[in-house]
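[1] 3D, please:
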Amino acid sequence: MANTLVRSPPRVIRRIVHGQPVSDGAGVRLNRIIGQRDFDMLDPFLLLDEFRSNRPGDYLAGFPEHPHRGFETVTYLLAGRIRHGDDQGHSGVLEPGGVQWMTAGRGIVHSEMPEAEDGLLWGFQLWVNLPAGEKMGEPRYQDIAPERIPLVQVARGVEVRVIAGAFGNLVGPIRSAATAPVFFDIALDPRARVNVPLPSTHSAFVYVYEGGAAFGPGAETQVLLHGELGVLGEGDRVPVASGDTPARVLVVAGKPLREPVSKYGPFVMNTPEQIVEAIRDLQSGSFSRR
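    A predicted model of the protein is given here:
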């Protein structure tokens, strides 16, 4: 008998999470979805914030110089401009549609400051954990301009920006071997549907940031509205469908590390002792130097 390919069942939503309004940096107002009191993390994801405001007072103070160690930060900008710089001499401007994937490694001190004095500032920041063997590695950046991110119509009324991972033959520009991340931004016209491929080995979530969308197969379908995150169960794909209005959805997945996590503000290590070491290094001036 010939071998047949056995597919995993479609993923369904196992938990729905609502964000909490917080203030971070020098007073930037955010909606925190991962990293809050009721939803601390989804291995390997440590934090997900959405920032969206056309009121300058909500964002102009930005994120002045602050340290990171032991994880990666991902900033995906939809509207506005953010200037970033660090103590290693790296600087640049993040434009709408662009992505900055920063691997903090052993340590970096950087700033993220909005450039516009008015208008809409809108985007996301995601924190991705690093395995123990890479937490003290060299810091590095992947600055991805909008034109480098593949945009493709994958079904009638469905466009996907492939930021990381693979959607069919399209592969996103981001590379991070430790967690093999998947990061899709999906736009659906009214009454559109698509099956989104996901590695069966990965933790995964969906986040609706415009309109509403249904996820999962048949009787197990659940609808998420704007600002809701759905934690997905196991499987190799997730069915997504819009209703009577357009929808925008993030689909994110990563290989879980299954390691101890010790967090303190901008430091994410494996033990409390390593957190103490990070604080001492910052105080002594040796934080981002070998």
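[2] CA only for contacts and neighbour counts going forward, please
    OK.
[3] buried residues, stretch 165-173. List them.
    Residues G165, A166, F167, L170, V171, G172, P173 are the ones in stretch 165-173 that count as buried (16 or more other Cα atoms under 10 Å).
[4] OK, contacts around the fifth one?
    V171 makes contacts with P150, V162, I163, A164, G165, as judged by Cα atoms under 8 Å, 6 or more residues apart in numbering.
[5] now show me the structure for the sequence below, then we'll compare the two:
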Amino acid sequence: MWTNIGCGERVDLNEGLWLSRLLPASDGGVPPLDPLLLIDDIQMNRYGFPSHVHSGFEKLTLTLEGRVQHTDETGRDEILSAGDVHYLFAGTGFVHAELPVSQCRVIQMWFNIPFNTRDYSGFAKTYRRPLYLTHKTDWGSLLEIAGPSAPIQLVCAASVSIWEMKPRAMAEPSCQGMGLAYLLHGEVSTPQGVARSGQCLTVGSAHSRSGKIHAGDEGCVFLWVTGQPLKEPVSMLGGHVIKIT
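    Now for the predicted structure:
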């Protein structure tokens, strides 16, 4: 199942603001992990992202540590803490800002949206940590963030969850389409090798697949993202995703 084990590319944006970019920007073709366009692990201290505009995609921002202020063109002004998720549907265009209240870490995921939804107006919504369901299993627990039975329903029908595995436990994630596992803590072993914190395992198959992973001696926590491909070529220009015809 697992096709690749990779590390993100560190990008320094400003003093106290840097990120690990796990996927290269799509430039005129179908994204390699369609419909996932981008996933960034962002560390913010004094600097964040002042008011800016997005269009042509939808975005999830998961706060892992610290507190983040989200404001937007509608007058919304909210503080998100660890476990909270900010959802943004950019559509025809939406202006917002993300600024650290304290030193913080967030995971940002961009997803392509179907061509027939690009003319919809943009909007944003906050989902607080208590909304999410945690499922207990033999190997640990699974927290559903986005998906068919989760609080957040993405337009592109992708799913996002956090898996926490016990030490030396075995699990078997499955997907139809693409899949990406990003290690937040600990390490896992697969037939293709070992992935450690800060690395990701990817699946690019268009068929239903499953693969075994074994947690290390300290257990592990990883973000699991899956989705059915839209097969629509796009180009990413700054904060905009443009459909290529």
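[6] would you pull the TM-score for this pair?
    Once superposed, chain against chain, the TM-score is 0.89 (TM-score structural alignment, normalised by the length of structure 2); 239 aligned residues with a Cα RMSD of 2.1 Å.
[7] P256 of structure 1: which of the buried residues of stretch 165-173 of structure 1 is nearest?
    Comparing the buried residues of stretch 165-173 of structure 1 against P256 of structure 1 with Cα to Cα picks out G165 as the nearest, at 15.1 Å.
[8] for the aligned partner of that closest one in structure 2, which non-adjacent residue is closest in space?
    Using TM-score structural alignment, the partner of G165 of structure 1 in structure 2 is G147. Once flanking residues are discounted, G147 of structure 2 sits nearest to S159: 4.2 Å by Cα to Cα, 6 or more residues apart in numbering.
[9] repeat that for F167 of structure 1.
    P197 (6.5 Å).
[10] neighbours around the one you found, how many?
    Residues lying near P197 of structure 1 (other Cα atoms under 10 Å) number 19.
[11] surely it is in contact with V251?
    No - look at P197 of structure 1 against V251 with Cα atoms under 8 Å: they stay out of range, at 9.9 Å.
[12] residues touching the match of G165 of structure 1, list them.
    Q153, L154, A157, A158, S159, V160.
[13] next one: H52 of structure 2
    Counting by Cα under 8 Å, 6+ apart, H52 of structure 2 has contacts V95, H96, A97.
[14] tell me the secondary structure for it?
    Secondary structure, DSSP: H, G, I helix; E, B strand; the rest coil: H52 of structure 2 is strand.
[15] how much space separates the aligned residue in structure 1 for it from Y76 of structure 1?
    Residue correspondence to structure 1 (TM-score structural alignment): H52 of structure 2 is matched to H66. Shown here: H66 of structure 1 relative to Y76 of structure 1, a distance of 19 Å by Cα to Cα, to the nearest Å.
[16] W101 of structure 1 too?
    For W101 of structure 1 relative to Y76 of structure 1 (Cα to Cα), the value is 9 Å.
[17] same deal with R83 of structure 1?
    Distance from R83 of structure 1 to Y76 of structure 1, by Cα to Cα: 13 Å.
[18] remind me what the longest strand along structure 2 packs against, helices and strands.
    Using DSSP state E to define each element, structure 2 has its longest strand at strand 213-227. With contacts taken as 3 or more Cα pairs under 8 Å, 6 or more residues apart in numbering; DSSP states H and E, strand 213-227 of structure 2 sits against strand 159-165, strand 170-171, strand 174-176, strand 178-190.
[19] distance to P229 of structure 2 added to those, as CSV?
    Output for these, formatted as CSV (distance: least, Cα to Cα, whole Å):
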stretch, distance to P229 of structure 2
strand 159-165, 12
strand 170-171, 24
strand 174-176, 9
strand 178-190, 7
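[20] which one of those strands lies nearest to N4 of structure 2?
    Using Cα to Cα, the nearest of those to N4 of structure 2 is strand 178-190, at 9.7 Å.
[21] neighbouring contacts of the closest one?
    2, 33-34, 194-206, 212-216, 218-229.
[22] which residues does the equivalent of N4 of structure 2 over in structure 1 contact?
    Mapped onto structure 1 by TM-score structural alignment, N4 of structure 2 lines up with R15. Residues in contact with R15 of structure 1 (Cα under 8 Å, 6+ apart) are G230, V231, L232.
[23] show me which of those residues are buried.
    Among the contacts of R15 of structure 1, those classed as buried by 16+ other Cα under 10 Å are G230, V231, L232.
[24] go through the contacts of G147 of structure 2 and name the one nearest R21 of structure 2.
    When the contacts of G147 of structure 2 are compared for distance to R21 of structure 2 (Cα to Cα), V160 wins out at 17.7 Å.
[25] and that closest one, how many residues sit next to it?
    When neighbours are counted by other Cα under 10 Å, V160 of structure 2 registers 23.
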